[in-house]
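A.B. asks: what's the 3D shape of this:
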Amino acid sequence: MSSTPSTATSDAVVDSEIAIEQAHVDRVYGELGKAGERAGLVAADGLARGRTDRTGDIRDEEITGLFERDALVFNAARRQAALDTQYEGLVFGRLDIAHPTLGRGAQDGPDWWRGREREVRYIGRLGVRDEDYEPLVIDWRAPAAAAFYRATPVVPHDVIRRRVLRSQGTTVVGIEDDLMVAEAPDDLVIIGDGALMAALTRSRGAQMRDIVATIQQHQDEAIRAPSRGVTEITGGPGTGKTVVALHRAAYLLYSERRRFEGGGILVVGPSTAYTAYIERVLPSLGEESVTLRSVGDLVDAVSATRLDRPEVAAVKGSLRIRNLLGRAASAAVPGGPDSFRAFVGGQAISLGPEVLAGVRGRALRGHARNLAVDAARNLLAEAGWASHRTGQRADFLEAFEQSLAVDEFMAQWWPQLDPREILLWLTDTDLTYRLGRGALTDDECAAVAMSMREALESGEWSVADAALIDELAVRLGPVKDDRDEERGFYEIDELDSLSAGEFRELGNPYAAPAAAGQRAGTPRELLLRGRIGEPGDYAHILIDEAQDLSPMQWRMVGRRGEWASWTVVGDAAQASWDHPAEAARAREAAFGSALRRHFHMATNYRNAREIFDYARDVILPVLPDADIPVAVRETGVSPVEASLDPDPVAAVQAALDALGREVDGSIAVITPIRYADRLAPLRGRLDGRVQVLDPLSVKGLEFDATVVVDPEAIAAESPGGIRVLYVALTRAAHRMTVLRPA
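C.D. replies: Reported below is the predicted structural model:
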């Protein structure tokens, strides 16, 4: 036996090892093809079971046949979809294991593997067995695969060699080995310098790559942590927090599928750019049953990407705004009737503003507004009777209930309200002053009113507005639709697509026609499109960039996880929310008394050391206690600094041309708002490799190279100041250019 591992350098040896692995991979794909054929046969059998020629009444056994058909076809289609998505890199790992034998169980000494029975175990994205039910590939989430991630030379877990296979489609194109022993068997060939560093040098694409083949031991511990309670994953930029969390979601679905697939897993990210970036990771790991939303997309029928100015976002995110929203939810409808006059049962009834205000206050005690309409009508009837007291009370109340005049009044005085309409009331600055008095300053009230006018002009809600809409939805309750029982199947979809204003117009024959500015296609119609549904309750919630959530956003997320377990990912040094203590209180309220566990990631795998040192020198003077990871990779190339003058577009284009020659993958131009419009046409340059993004939209993203435009302006314009600039400076893996005004 040799005293040192044999490291293969000859192309012939490498090709021979690749051929060995290719033979096994070919066998796996052969079995995968057979599995696909079996899934097709199951689907055909399911369709046959449910076939019937009867056109009249269907017997119970035929209903059972239809049910069996649907179940078989559904499961066959699901299995086929799983098989179809696994063709890229299905088999990515191999373990050479030495099993303990009697009297030889300890792993002592450099040759602990001697005398042990050896096994080869392949690891992949999906478990595959042959016709004799022998495993050809073990699912990476299975306990038998854990050693692939946890084995180290110190604690080898019976592993002699760990091999990572790199594939293109069904073809093995490269292998990298990690040796867990000091003295290896002569028949084991060791290829390359280690799988992790090889993976780190590869180019990034437009979407995040999973790290399933290169998960490290400390990451695997977080991925496989118990599901209950709150699992917090912290660490500085580039430490793999996001991909660890996503792999954890896939692991939870595998290990406790009934619980998490039934209850659902919600993944919340900071932006739509982020969700687009990560959307392929979970399917590539064999999981499709996860809901992926940005913070601006959490509320049904609301998809917000617009960002408020920092000072406005600070007001909307603070818990102080709840007082304004609570008052708005119970206020009289602007422009609605302030008195009630009608003939009821032959009697003239007149109720003034004070009486109506009293009725409204009593009706709302313990009731959500949209659900209190019956209580309000009953109290209004009692007030009408108390104002006259002529005749029999029962006769009067019955006449009141049947009165068309009362119907028309109620439709205008107590309409069913969409929470988004309440926010549009706040376009009136004077009303906002009245509702916000004592909770917000006059300047803050004016800023909120102006932001709502901006929404009405643009037809776009802001990301911060989503949490306000959700808060109001709870206070108002769902829009009550008494006509549901009368609607046909096809009418339901059509009516559910209407705005709340259109719904009330159709449902109330006494309502005035909508104003021209409220017709479909106007900004107002865009803001009110669709229906606000129930928030939903998930079994597990995963939040990335959690340090950015405002207190109001924590309340919004918390409503979706009352009984959930949590995975929370963040780094305080990268926060764009500037009031961490208030956010922490809201976060703890969302978690409740659940058990907490914490995992810390301390190694920066993304940034070359030269790039991260540049970013570190920016953040430490401002935040001395920032969580600074250790960068493990060097390129020998320092970030380039250049002038943005005299033509910013030309300067950025020159930087892109230079970077395009140095890297093969993605390049991002990270720009403050002041340059965004001028630099937008650069998007898609270099054969589609270039993106132009604002600093907040790059949260959670990474690129091969970046051009950071006017870093001082980025800090000045961003709610998190230098912390947001720190984010921008840590997005590049290999190259970074920083452009400053002269």
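A.B. asks: from here on, contacts and neighbour counts on C-alpha atoms
C.D. replies: Will do.
A.B. asks: and the most centrally placed residue in the chain, what does it touch?
C.D. replies: The structure's the chain has its C-alpha centroid closest to Val268; by Cα atoms, centre = their mean the separation is 2.7 Å. Neighbouring residues of Val268 by Cα atoms under 8 Å, 6 or more residues apart in numbering: 292-295, 541-544.
A.B. asks: another one to check against the first:
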Amino acid sequence: MPTPTADPTTTRPEDVLADEQAHLERARDELRRMREAAENLDASTAADAFNAAYLDLVLARRVASLQDDPRTTLFFGRIDCRTEHGAEVFHVGRRHVSDGRGDPVVVDWRAPVSTAFYRASPTEPMGVTLRRRFGVDRGRLTAYEDERLDRAGSPEDDPAHSAILAAEIERPRSGPMRDIVSTIQPEQDEIVRSDIGTSICVQGAPGTGKTAVGLHRAAWLLYSFRERLDRSGVLVVGPNRAFLDHIGAVLPSLGEVRVQHATIDTLLEHGRVRAEDTTEVAMLKGDARLAEVLRNAVWLSVGRPDEAMVVPRGSRRWRVPAYDVQDEVDALVRRGVRYSAARDLLPQRLAHLVMLRIEATGDFPGDAAQDAIARSAPVKAYAKELWPALDPAGVLFRLLSDPETLAAAAEDVLDDNEQRMLLWGSPPRTKGAARWTRADMALLDELADLLDRTPSLGHVVLDEAQDLSPMQLRAVGRRASTGSLTVLGDIAQGTTPWATGSWDDAMAHLGRPRHELVTLDRGFRVPARVIEFAARLLPVMAPGLGAPRSVRDNPGRLDVVSADPEERSSAVVAAVTGALREPGSVGVIAPDAFMTALSAALTRAGVPHGRLDADHGDDEDRQVELVPASIAKGLEFDRVVVVEPAAVVAAEPDLRTGLRRLYVVLTRAVTALTVVHTEPLPEVLAGHA
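C.D. replies: Got it, this is the predicted structure:
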């Protein structure tokens, strides 16, 4: 059991810090012992080569998880508790560390006992008498902050006014997103620790930490249900590669490396995208009604027998009437199994009809005879003609190139004009020459599932879900058909023409009409001045949606710089140079068309920078990143320079979508925002800088 320590209220602060540093050194020693013990285990003692290889992999993973990072500490907090065993102390960190007897030296933040560190309060202390947070600098404890929960609260005991908490939230960042285990708030922790059987939808305003909450939920589930999820898997789906690169370090920092990551495009990669639909056609292809059209197209491929099936066996020919065959076909269709599975069953069902006739003569040849009949050439040929083999590309090719096929599949589903919109104007000669679009990928995925069931994962985390079409949502949902979902998004940040306006609708498309909806509106990342400026867009772009509330003491900084058109690049360079006077990351977010010109201006000024647009992105992290407005969603930087808001809006197909894109762009800053413009600001922002 943990060892009680002296009452911190009767000990000098410098002595308390020295004691805690000594405990940290002890924890590091124990972690080193655990790692050395794992390194000394011999995989060659396994029963066979296969098990030896598997054990070697497990041991390598175990050793990697026991590495100590000298840049940080093994624990970030502590709780003193009253339990049935008396007074106990628990140090809370990113992983569990035990001593040689198996007693905890550090408890994992995901362990049940750690719940109280995040949720205990003076009104509900959960047995906690004291909560302590630590300040850290380069692997050493530099400060501590105590909150007494066994007495009436005072301002200094309010966790919302924790200086250490605020410093950690606002600590300058570089490179990818980091974990938030030391700053998780009670409402976030409730989401993180929700049961695996619960599918959760999180409506989260900018800066509320919804992405981090989703990732930490994945880590908690893997800790709490490891055996189950090791078998079934966990998947994180994000909007683009830049986003996945940004969040990619979070789960490994928490010791979880077995989580798959995918964008919606890589998840639905059923062919090469070689063309682009108009907005109207893309919206139609994303409509959930297309699922019914595709289902009809598949099952209309099943033929109707117009001739009896004749099967020679020995000296006799057995005849099965067409109406008996049709009964079997109808029964298979009604079973609700996938098309290919039913097709595989058909020869056996036809052979069974032959067996009934054989047995009616008093002969009982046995099961082997039925298998032989099912494999016979006449039965296989009859079944193939009746129930042809299909592939997703072939079905969609025929549907989009043949008006009669589409009309039959879309009857009473799509009107004549909608059918004309879907048809190719000049159909390719073969499916191999088809110029598939991005929207076609979701249709091909739907068809693939109609033919063969998509394997289900144990849990899927879907971020920026508001931007997916109903058909894309269906594709994600089927990958958790027997598992659960954590769905993250913000309706106000919907920037696609098909962006959802209702989480109930989105969750229904995901196959989760029954779900738990949670709203996060307390902003920890975006400072008050920035969020108040951006929130002026809400009444125009998302009427009725409440504005987020920044709960940080530091209001942040907002500068709006007006420049002459010929001075725009130099004004941007000046803003970036000013931002570089402080530590931390700098994001320059501009309309996609501005990337090359701004990059050239920064290069001429001698400002090293990276580019996150598709043609120039790389894996190297830089202090300054040039970010196209179209992929800024989900990213965050200490300081952000937004270039030409009016052009960000104008680049979108309509004003509402453009204002939503601008809202996303304006809310990427953690500390300071500078807006550089030569064109007039959108009317709702003008005069409020």
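A.B. asks: before we move on, the earlier item: which strand or helix spans the counterpart of the residue nearest to the centre of the first structure in the second structure?
C.D. replies: In the second structure, the residue paired with Val268 of the first structure according to TM-score structural alignment is Val237. Per DSSP states H and E: Val237 of the second structure is located in strand 234-238.
A.B. asks: starting at the chain centroid, how far to that strand?
C.D. replies: Remark: strand 234-238 of the second structure is offset 4 Å from the chain centroid, using Cα atoms, centre = their mean, to the nearest Å.
A.B. asks: For Val354 of the second structure, list the residues it contacts.
C.D. replies: 311, 318-320.
A.B. asks: swap that for Arg320 of the first structure, sorry
C.D. replies: So Arg320 of the first structure contacts 439-440 (Cα under 8 Å, 6+ apart).
A.B. asks: The aligned partner of it in the second structure and Ala410 of the second structure, how far apart?
C.D. replies: When the second structure is aligned by TM-score structural alignment, Arg320 of the first structure is paired with Arg289. Counting by Cα to Cα, to the nearest Å, the separation of Arg289 of the second structure from Ala410 of the second structure is 9 Å.
A.B. asks: Same question for Val641 of the second structure.
C.D. replies: 49 Å.
A.B. asks: The two: which is more packed in?
C.D. replies: Val641 (28 against 23; other Cα atoms under 10 Å).
A.B. asks: Help me confirm that that one comes into contact with Val670.
C.D. replies: No - applying Cα atoms under 8 Å as the test, Val641 of the second structure and Val670 come out as separate, 11.9 Å apart.
A.B. asks: what's Pro237 of the first structure in contact with, if anything?
C.D. replies: Neighbours of Pro237 of the first structure in contact, by Cα under 8 Å, 6+ apart: 571, 604, 606, 629, 727, 730.
A.B. asks: so can I have JSON lines of those residues showing distance to Ile97 of the first structure?
C.D. replies: Shown next, in JSON lines, are those (distance: Cα to Cα, whole Å):
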{"residue": "Asp571", "distance to Ile97 of the first structure": "38"}
{"residue": "Asn604", "distance to Ile97 of the first structure": "30"}
{"residue": "Arg606", "distance to Ile97 of the first structure": "31"}
{"residue": "Pro629", "distance to Ile97 of the first structure": "33"}
{"residue": "Val727", "distance to Ile97 of the first structure": "42"}
{"residue": "Thr730", "distance to Ile97 of the first structure": "39"}
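A.B. asks: Kindly provide the distance from Gln188 of the second structure to Ser121 of the second structure.
C.D. replies: 15 Å.
A.B. asks: just Arg552 of the second structure next, same as before
C.D. replies: Arg552 of the second structure is 19 Å from Ser121 of the second structure, by Cα to Cα.
A.B. asks: Those two: which is more packed in?
C.D. replies: A direct count of neighbours by other Cα under 10 Å for Arg552 of the second structure and Ser121 places Ser121 higher, at 24 against 20.
A.B. asks: Give the closest residue to that one in space, chain neighbours not counted.
C.D. replies: Nearest residue to Ser121 of the second structure in three dimensions, chain neighbours excluded: Leu149, at 6.2 Å (Cα to Cα, 6 or more residues apart in numbering).
A.B. asks: I figured the one you found was touching Val128, is that so?
C.D. replies: Yes - judged on Cα under 8 Å, Leu149 of the second structure makes contact with Val128 at a distance of 6.4 Å.
A.B. asks: distance between the ends of stretch 416-431 of the second structure?
C.D. replies: 24 Å.
A.B. asks: What are the buried residues along that stretch?
C.D. replies: Neighbour-count burial for stretch 416-431 of the second structure, counted by 16 or more other Cα atoms under 10 Å, picks out 419, 421-424, 427, 431.
A.B. asks: which one among those gets closest to Gly255 of the second structure?
C.D. replies: Lys431 (44.9 Å; Cα to Cα).
A.B. asks: Can you give the distance of stretch 266-282 of the first structure from its chain's centre?
C.D. replies: 5 Å.
A.B. asks: The closest residue to Asp308 of the first structure other than its chain neighbours: neighbour count?
C.D. replies: Among residues not flanking Asp308 of the first structure along the chain, Ser462 sits closest, at 6.2 Å (Cα to Cα, 6+ apart). Other residues within reach of Ser462 of the first structure, judged by other Cα under 10 Å, total 22.
A.B. asks: show me the contacts for Ser462 of the first structure.
C.D. replies: Contact analysis of Ser462 of the first structure by Cα under 8 Å, 6+ apart lists 296, 304-308, 455.
A.B. asks: are any of the residues you listed buried, and which?
C.D. replies: Those of these that meet the buried threshold are 296, 304-305, 307-308, 455, by 16+ other Cα under 10 Å.
A.B. asks: Of the residues you listed, which belong to helices?
C.D. replies: Ala455 (DSSP state H).
A.B. asks: all helices of the stretch 201-350 of the second structure, in order?
C.D. replies: Ranges of helices within the stretch 201-350 of the second structure are 210-224, 226-232, 241-247, 250-253, 264-267, 279-286, 289-299, 322-334, 339-359, based on DSSP state H, counting those that start in this stretch.
A.B. asks: How about the stretch 451-600 of the second structure?
C.D. replies: 470-478, 503-509, 528-534, 538-541, 568-579, 595-604.
A.B. asks: could you redo these as JSON lines and give each row mean neighbour count and distance to Val92 of the second structure?
C.D. replies: What follows is the helices of the stretch 451-600 of the second structure, written out as JSON lines (neighbours: other Cα atoms under 10 Å; distance: least, Cα to Cα, whole Å):
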{"stretch": "helix 470-478", "mean neighbour count": "25", "distance to Val92 of the second structure": "35"}
{"stretch": "helix 503-509", "mean neighbour count": "19", "distance to Val92 of the second structure": "35"}
{"stretch": "helix 528-534", "mean neighbour count": "21", "distance to Val92 of the second structure": "31"}
{"stretch": "helix 538-541", "mean neighbour count": "17", "distance to Val92 of the second structure": "40"}
{"stretch": "helix 568-579", "mean neighbour count": "19", "distance to Val92 of the second structure": "35"}
{"stretch": "helix 595-604", "mean neighbour count": "16", "distance to Val92 of the second structure": "44"}
